[in-house]
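J.: Here is my input; please provide its structure:
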Amino acid sequence: MSIHVKTSETLVSVGSDQLFVKRYNPQDTPTSKAILFIHGSIEGGRIFYSLKDTGLGPWLASKGYQVFIPDFRGRGKSVPKISSKSSHNQYDAIEEEIPAIIHHIQSEIEDVELNFVTHSWGGVWLMSHIARHPELKVNRIVNIAVKRSISIKSFKKWFEVDLIWRRIGGLMTTIFGYFPAVEMKIGQENESRGVYADCKHWVYAKEEWKDVTDGFDYIEEFNHRLDVPPTLYITGINEYYLGHQIDVKRFMKEVNGKQDKFILLSKDNGFAHDYDHINICTSKSGQRDHFPLILSWLKDKDCSQWENSHV
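T.: Alright, predicted model coming up:
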């Protein structure tokens, strides 16, 4: 199914780095409603759109939103690429890159209604930024397959996370000077050694969520917040550890949002597929399956209809 939208590309400066931003606009009357998409670790913004401009990002643009999809530092078309000289860490993603893109959107759209859609670790970065900035006005958030730590125990998790990602990945990071996910054939994008180290620390700090750089306690902050933007959490039944429903719900409890909802995408719940970590964003069936639910969430001011819907 073709999607009719207008596209443009730009670079946003963050220090000496340039973040690539893909923008999709509806073809009809310009709108003040915007969505900032945030990708996860070892991936780029392409998780949200294809080379033919299909996917969740363009689809939401066709429904009336101005969509901004960045590649964070060193990933995708951002420059320079990740290398042994890359010195940025997770704090920089939270406190430099996200604010830079938000400022860009606010400079482009007057009186913008700001929404967010994230995938995987991108949701952890976003909610970390939300915790630090209660003054930020946000309409709604959609977190897709987002977890901060992994509690699931299985051979697949042990082999792919504990052995390959943590142990062998740590050794390869020492050798290369950055986390070579592409060379290891376990990801679409490489990570700086700082981002990799910080991410690893949070994944294994199950009961604690504190910033490695300045010690900011995110759980403590959220425990006192009553104004967390309404957030929809979605994951697939075929998430074995990267976004398992148990860990997604654990993250929801850490954020402690008062208007949050959860949807599990499975055939038993009436969806077209038993979705996994990738096809939850890329499947062509999404346009008639769960993408409309995401659109409804972004538009809905009354959460009551969600109480018994697909949960």
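J.: From now on I want contacts and neighbour counts done on CA atoms only, so please keep to that.
T.: Fine.
J.: show me where this protein has helices.
T.: 56-62, 90-92, 98-108, 121-132, 155-157, 169-176, 193-204, 218-223, 245-255, 279-282, 291-299 (DSSP state H).
J.: got the contact list for the residue lying closest to residue 204 once chain neighbours are set aside?
T.: Counting by C-alpha to C-alpha, 6 or more residues apart in numbering, residue 204 lies nearest to residue 149, which is 6.2 Å off, once chain neighbours are set aside. Contacts for residue 149 (C-alpha atoms under 8 Å, 6 or more residues apart in numbering) come out as 202-206, 247, 251.
J.: One more sequence to fold, the one below, so I can look at both together:
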Amino acid sequence: MQSSSELFPVALISAELRGDLTEDVYRLKPGNSPDPSVELVLTRLGRFGHEGARGVPVILVHGSFSNRRFWYSPKGLGLGPYLARAGFDLWIAEMRGHGLSPRNQHYRRNRVADYARYDLPAIAAFVREQAGQAPHWVGHSLGGTTLAAALGGHYLGEEDVASAALFGSQVSRVYWPLKMPPVAWGGRLLLKRFGVLSGSWLKRGPEDEPIGLALESMRWHGLFGRFGDAERDWWAGLADVRVPVLAVAAAGDLQDPVWACRKLVEQVPEDCRHFLRLAKDEGFSEDFGHIEMLVSKAAEREVWPLVAHWLKHQALPGAAQAAEALAL
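T.: Down below sits the predicted model:
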């Protein structure tokens, strides 16, 4: 089968018409990581009849225990279809072993370090090849954390990122028991007995997560832990970022609290960083939660138009502009 890319093998595995949207699904085999079995699936959404006039590319990255359906429901609803209908060239990434992306040979060892160092750069390269320009990125929860790791580790550069929006993403929430070496050692020994964390069993979502992610997170939050890997300090590297970065936090988010989301974006230089808090006292209809900040009727009315505005202008709207954005 002929590859859809000159970069590495890419197969167009389906091309469908979903109502007023076109849906093209690509399977990438970058071959750029120590595990050569890794394959990644990207879903591209566009407006039917406008295939020759696609807008600027936008890549959505889901969080933990999730897949493309966080952004794009089977009924054609979600932030993904909204942005596609607004004229953006919309791409939805699914991480190793999530959704349509098959589990790789060393699935249980997968880490954010692998996503950031190998997978996101491959996705960026393919989207740039297809769209002819640097994409904008939107990540939720672990998806945003992975974007921050890729930016701080300099795995994604200015040619790969027009802007980045991080929703409910942080690495600063303190888990005090993990600061105690005996507890951390015991926890690691226990976790190593498992291959995956079950999203359905934990009631966290439809997907499983590899145990490697949990072990990596424990290291970040340990006594001498840091947001990085053995080679690079991603936290320190964020100070060198030169692309616009928006952090969005929800007042009702107990998992990734506002202060921690703000602390992450404050590592980015002041002239590149933007922050938005979704709360009643900020003029929103409710104190949004971790999921509801992007998946809810209120988010559809109040948050999605602000996302579209950010993607067009890389800035948050003023009062008058906000009213105009919400009226779209």
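J.: Let me see the TM-score of these two.
T.: The TM-score (TM-score structural alignment, normalised by the length of the first structure) is 0.81; 292 aligned residues with a C-alpha RMSD of 3.3 Å.
J.: what do we get in the second structure for the residue nearest to residue 204 of the first structure?
T.: Residue 149 of the first structure maps onto residue 172 in the second structure when the alignment is built from TM-score structural alignment.
J.: quick revisit: ok, of the contacts of residue 149 of the first structure, which one's closest to residue 298 of the first structure?
T.: Ranked by distance to residue 298 of the first structure (C-alpha to C-alpha), the contacts of residue 149 of the first structure are led by residue 251 at 20.5 Å.
J.: what separates the alignment partner in the second structure of that closest one from residue 147 of the second structure, distance-wise?
T.: Aligned by TM-score structural alignment, residue 251 of the first structure pairs with residue 264 of the second structure. Going from residue 264 of the second structure to residue 147 of the second structure by C-alpha to C-alpha, to the nearest Å gives 12 Å.
J.: before we move on, back to that, would you mind putting the contacts of residue 149 of the first structure into JSON lines with neighbour count and distance to residue 29 of the first structure alongside?
T.: Output for the contacts of residue 149 of the first structure, formatted as JSON lines (neighbours: other C-alpha atoms under 10 Å; distance: C-alpha to C-alpha, whole Å):
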{"residue": "202", "neighbour count": "19", "distance to residue 29 of the first structure": "43"}
{"residue": "203", "neighbour count": "16", "distance to residue 29 of the first structure": "43"}
{"residue": "204", "neighbour count": "16", "distance to residue 29 of the first structure": "47"}
{"residue": "205", "neighbour count": "14", "distance to residue 29 of the first structure": "47"}
{"residue": "206", "neighbour count": "13", "distance to residue 29 of the first structure": "47"}
{"residue": "247", "neighbour count": "20", "distance to residue 29 of the first structure": "41"}
{"residue": "251", "neighbour count": "19", "distance to residue 29 of the first structure": "38"}
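J.: can you list these in JSON lines and add distance to residue 299 of the first structure?
T.: As requested, these are exported to JSON lines (distance: C-alpha to C-alpha, whole Å):
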{"residue": "202", "distance to residue 299 of the first structure": "33"}
{"residue": "203", "distance to residue 299 of the first structure": "33"}
{"residue": "204", "distance to residue 299 of the first structure": "36"}
{"residue": "205", "distance to residue 299 of the first structure": "35"}
{"residue": "206", "distance to residue 299 of the first structure": "34"}
{"residue": "247", "distance to residue 299 of the first structure": "27"}
{"residue": "251", "distance to residue 299 of the first structure": "24"}
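J.: Closest to residue 16 of the first structure out of those?
T.: So of these, ranked by how close each gets to residue 16 of the first structure (C-alpha to C-alpha), first place is residue 202, at 27.3 Å.
J.: The closest one against residue 209, yeah?
T.: Yes: using C-alpha atoms under 8 Å, residue 202 of the first structure makes contact with residue 209 at a distance of 6.5 Å.
J.: Could you measure from the closest residue to residue 117 of the second structure other than its chain neighbours over to residue 161 of the second structure?
T.: Of all residues not flanking residue 117 of the second structure in the chain, residue 155 sits nearest, at 5.6 Å (C-alpha to C-alpha, 6+ apart). Distance, residue 155 of the second structure to residue 161 of the second structure, using C-alpha to C-alpha: 11 Å.
J.: And residue 316 of the second structure, by the same measure?
T.: 18 Å.
J.: Ok, residue 318 of the second structure next?
T.: 24 Å.
J.: In terms of neighbours, single out the busier of those two.
T.: More crowded of residue 318 of the second structure and residue 161, by other C-alpha atoms under 10 Å: residue 161, with 24 against 10.
J.: Spatially nearest residue to the aligned residue in the first structure for the more buried one (excluding sequence neighbours)?
T.: Residue 161 of the second structure maps onto residue 138 in the first structure, with residues paired by TM-score structural alignment. Leaving aside its sequence neighbours, residue 138 of the first structure sits nearest to residue 114 (C-alpha to C-alpha, 6+ apart; 5.2 Å).
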